[in-house]
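**Q** Structural data only, the sequence is not supplied:
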């Protein structure tokens, strides 16, 4: 019988479980949860800031996003970061409150549609040893590997095959999802049927980079399924064993998802302005050269005009405190960014808040720090509208300083 534990990503207390040290180490390797030893024995299970699910034998642990991020919104954020043209329609939409079951059902549906008219084939180059000539003989390999022998022949030829990147990505995602917790038997069966139809297609080993595929008219029916498959594969965690017990996990670092989304969405929204938007922009806080090691910083988002920074922003997936304040350390960090870049205004972008944007003027300086919340609980179109409003405010602010106008 499966023992299920459900946590919220902000929980500060959790249930106590009794597990072996090997099981604890395996589960902690996913970075989904941590285990704190208790005086009376056992371990308290606590979230580590990520969301997702892990199954180890009969134990299933799920960490859900905080209330501000619904499952549908989370899937949208994941997809948009990889492809700014991504919309929630690409995964068919979902009203399921469980991340994995929603993801699995969407994948099964899109995978069935992708192969409904047959499995995609394409010509691929094959190198093999054959007893008859096919394609062309690789003379160099023949001499090196089989000196003095006429057969087998080292040949290269083109084969019309289903073993192409599109099918490799799709089959690997289907196999992984069929093994994860919170996937119902009906959906698991549908995924298994798709897996069987992709017989002969290689499965990508865990940890290996995903093969590249190019969207074309020929693989158009695969596009939605592949976008969703890439979400699944990029966020799978360690799929190992603890002793003889198999473990599978899907883990999403929410802070990283939010930062990547804000960077991508702002870059897209600011693309209509002059200049360019860069992420992880390198800058030093201290004057160089110096006899001391540099104080180096990588700034989340910087918009430049003619090579000069005019906008600086930092995305923070953090909750307000009970008193309605964000952490002071965020302001210290932004003050350092503004100082190093010579800017009079910095933008701290938060994942929602109970109040609207606010501006803080820093004493003894001419620097202002804007706290701008983005409500992630609304539909994707409304989320992007908020980013567009933010980008417009940034452009207007940069123009009003008199340093440079970035509006077209």
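**A** It's in. What you see is a predicted model; the values in this text were computed from it and never measured.

**Q** make it CA atoms for all contacts and neighbour counts henceforth
**A** Fine.

**Q** what comes up buried for the longest helix anywhere in the chain?
**A** What stands out as the longest helix in the chain, according to DSSP state H, is helix 380-400. Buried residues in helix 380-400, defined by neighbour count with 16 or more other C-alpha atoms under 10 Å: 380, 383-384, 386-388, 390-392, 394-395, 397-398.

**Q** Please apply the same query to stretch 117-124.
**A** 119, 120, 121.

**Q** Not counting residues beside it along the chain, what's closest to residue 97?
**A** Leaving aside its sequence neighbours, residue 97 sits nearest to residue 71 (C-alpha to C-alpha, 6 or more residues apart in numbering; 6.1 Å).

**Q** wait, that neighbour sits on residue 101?
**A** No. Using C-alpha atoms under 8 Å, residue 71 is not in contact with residue 101, being 10.1 Å away.

**Q** Tell me where this structure has helices.
**A** Using DSSP H, helices in the chain cover 21-28, 71-82, 99-115, 139-145, 165-179, 185-197, 223-234, 254-269, 328-341, 380-400.

**Q** Return the list of helices and strands in contact with the first one.
**A** Right, the one you point to is helix 21-28. If you count contacts as 3 or more C-alpha pairs under 8 Å, 6 or more residues apart in numbering; DSSP states H and E, helix 21-28 packs onto strand 33-37, strand 50-56, strand 241-242.

**Q** quick one: that helix to strand 33-37, angle?
**A** Interaxial angle, helix 21-28 versus strand 33-37 (axes from the mean of the first three to the mean of the last three C-alpha atoms, to 10 degrees): 140 degrees.

**Q** try the fifth one
**A** Direction vectors for helix 165-179 and strand 33-37, defined by the same axes, to 10 degrees, enclose an angle of 30 degrees.

**Q** Not counting helix 165-179 itself, show me its contacts.
**A** By C-alpha atoms under 8 Å, 6 or more residues apart in numbering, the surrounding residues in contact with helix 165-179 are 104, 107-108, 111, 119-120, 183, 187-188, 191-192, 194-195, 198, 201-204, 210-213, 222, 225-226, 229-230, 232-233, 248.

**Q** repeat that for 7 Å
**A** Helix 165-179 is contacted by residues 104, 188, 191, 195, 198, 201-204, 211-213, 226, 229, 232-233, 248 when judged by C-alpha atoms under 7 Å, 6 or more residues apart in numbering.

**Q** here comes the other one, which I'd like you to weigh against the first:
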């Protein structure tokens, strides 16, 4: 299997698979010419568009034969079979660091909104470390296996056939046209109860794709067993149409998670613009969104029920007459009439740099939030991932009683520990 692993903002170049060279503070990782040409085609396709869409390409051109990956994490497979794994820039670019980065990423993904990672387990990371694509396929197979144990649903399928016996309703026009000579046969219309329904067709199609991609023996074995269960179900001939026909009712609730995985595996939800290519796979997520959702989830766990935590709140406007330029702070924490506004920034800052590495535009943004939320706003926070160069909070005073606190958020902390001691700031800061 042709696999390469790199981190956010590393480079991709043409060369012998996996070769690495240092370029500044980043690594340039080599991939085959065929894989590079495929990525170049994606980039040219996106650059040639005259309009914007939901896709923000995870690559940027940094020279004639050099690409830089952006702040997206996950895995991409090219038609030639090369798998490109992109990990967050949390740990060092070593084998042990990559394992740690995968573990942290999977933990954070469980709290990503509209993504199905809540059922995942880290157990296999310790037994046999896998690349992300293999891990994602493991989660999918676990979900389908759970579905099979709860029961594969069947449905009534309308059929019209020329039979040797009368079954259902006799179609007179077809009977006269087809059986004028063979009068012993009957052209009938009837409903048959069988598992050939769109949900099962999609799962069978995804299992077939996983069987061709997986290199793990346990995954291959489980995939064969599950494909045997769906052997009487045909594969999907129109994936998008079958997704539109999927039913959502109480009898089908246990299909929800497997179908979400099917959307990812069959590229119906992808950040890569080649979403219709079923021979490839791309499961990529913006790291800024992962970090924001993870921080919000951890704050809800840490603060308890006395505080409410909302994300992307849309209550305030920069201009009030007319109401224009809506403000959308990442996180708003409320307790009664009081509130605290926080923004998450997926950026490795260095407290020893000028201005401590904090962006001036971020300061303007938080200052605006503080002013627009008025006297009810008791504090402002910028939450950055904790790293070796940023381990203690940094405080800035604006004017009056308005302060801003830059806090290091520990992504490596276990869920039952405190990833950020924000409650102590809410309950003990002198500006409350």
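**A** Everything's here; your move. All of these numbers come straight from a predicted model, not from anything done at the bench.

**Q** Would you mind reporting the TM-score between them?
**A** Superposed pair, TM-score by TM-score structural alignment, normalised by the length of the first structure: 0.69. Supporting alignment: 367 aligned residues with a C-alpha RMSD of 4.7 Å.

**Q** What residues sit buried inside stretch 67-82 of the second structure?
**A** Neighbour-count burial for stretch 67-82 of the second structure [16+ other C-alpha under 10 Å]: 67-78, 81-82.

**Q** List just the nearest of those residues to residue 120 of the second structure.
**A** residue 74 (15.2 Å; C-alpha to C-alpha).

**Q** What distance do you get for the nearest residue to that closest one once chain neighbours are set aside to residue 62 of the second structure?
**A** Spatially, and ignoring its direct neighbours in sequence, residue 74 of the second structure is nearest to residue 284 (4.4 Å; C-alpha to C-alpha, 6+ apart). Distance, residue 284 of the second structure to residue 62 of the second structure, by C-alpha to C-alpha, to the nearest Å: 21 Å.

**Q** Between the two, which has more neighbouring residues?
**A** Between residue 284 of the second structure and residue 62, counted using other C-alpha atoms under 10 Å, residue 284 has the larger neighbour count: 20 against 12.

**Q** Translate that one into the numbering of the first structure.
**A** Aligned by TM-score structural alignment, residue 284 of the second structure pairs with residue 251 of the first structure.

**Q** which residues touch that match?
**A** The contact partners of residue 251 of the first structure, by C-alpha under 7 Å, 6+ apart, come to 32, 50, 51, 52, 53, 235, 236, 237.

**Q** neighbours around the closest residue to residue 260 of the second structure other than its chain neighbours, how many?
**A** Nearest residue to residue 260 of the second structure, sequence neighbours excluded (C-alpha to C-alpha, 6+ apart): residue 116, at 6.5 Å. Residues near residue 116 of the second structure, counting by other C-alpha under 10 Å, number 21.

**Q** on that earlier part again, can I get the helices and strands packed on helix 21-28 of the first structure in CSV including distance to residue 364 of the first structure?
**A** Output for those, formatted as CSV (distance: least, C-alpha to C-alpha, whole Å):
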stretch, distance to residue 364 of the first structure
strand 33-37, 43
strand 50-56, 39
strand 241-242, 57
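
**Q** For the spatially most central residue of the second structure, list the residues it contacts.
**A** Geometric centre of the second structure, nearest residue: residue 285, 4.5 Å, by C-alpha atoms, centre = their mean. Counting by C-alpha under 7 Å, 6+ apart, residue 285 of the second structure touches 72, 73, 74.

**Q** Residue 103 of the second structure now?
**A** Residue 103 of the second structure makes contact with residue 122, according to C-alpha under 7 Å, 6+ apart.

**Q** Map it onto the first structure.
**A** Matched across to the first structure, residue 103 of the second structure falls on residue 72, judged by TM-score structural alignment.

**Q** likewise residue 223 of the second structure?
**A** Per TM-score structural alignment, residue 223 of the second structure is aligned with residue 191.

**Q** mind listing what that match touches?
**A** For residue 191 of the first structure, the contacting residues are 108, 174, 178, by C-alpha under 7 Å, 6+ apart.

**Q** if you set the cut-off to 6 Å instead, what comes out?
**A** Residue 191 of the first structure sits next to 108, 174 when contact means C-alpha atoms under 6 Å, 6 or more residues apart in numbering.

**Q** Report the separation between it and residue 396 of the first structure.
**A** Noted for residue 191 of the first structure: a distance of 50 Å to residue 396 of the first structure, by C-alpha to C-alpha.

**Q** And for residue 239 of the first structure?
**A** 48 Å.

**Q** Residue 79 of the first structure now?
**A** Counting by C-alpha to C-alpha, the separation of residue 79 of the first structure from residue 396 of the first structure is 29 Å.

**Q** got it, and residue 265 of the first structure?
**A** 18 Å.

**Q** just to revisit the earlier point, any of the contacts of helix 165-179 of the first structure buried? List them.
**A** Neighbour-count burial (16+ other C-alpha under 10 Å) applied to the contacts of helix 165-179 of the first structure gives 104, 188, 191, 195, 198, 201-204, 226, 229, 232-233, 248.

**Q** got these as TSV, with distance to residue 368 of the first structure columns?
**A** As requested, those are exported to TSV (distance: C-alpha to C-alpha, whole Å):
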residue	distance to residue 368 of the first structure
104	45
188	53
191	53
195	55
198	57
201	56
202	55
203	52
204	49
226	43
229	43
232	40
233	41
248	47
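
**Q** quick one: which of those is nearest residue 328 of the first structure?
**A** Using C-alpha to C-alpha, residue 232 is the member of these that lies nearest residue 328 of the first structure, at 35.4 Å.

**Q** for the closest one, what are its contacts?
**A** So residue 232 of the first structure contacts residue 173 (C-alpha under 6 Å, 6+ apart).

**Q** any idea how far it is from residue 361 of the first structure?
**A** Residue 232 of the first structure is 43 Å from residue 361 of the first structure, by C-alpha to C-alpha.

**Q** Residue 8 of the first structure too?
**A** 35 Å.

**Q** So for the two, which residue has more residues nearby?
**A** The residue with more neighbours, out of residue 8 of the first structure and residue 361, is residue 8; 19 against 13, by other C-alpha under 10 Å.

**Q** and the more buried one, how far is that from residue 264 of the first structure?
**A** Separation of residue 8 of the first structure from residue 264 of the first structure (C-alpha to C-alpha) stands at 27 Å.
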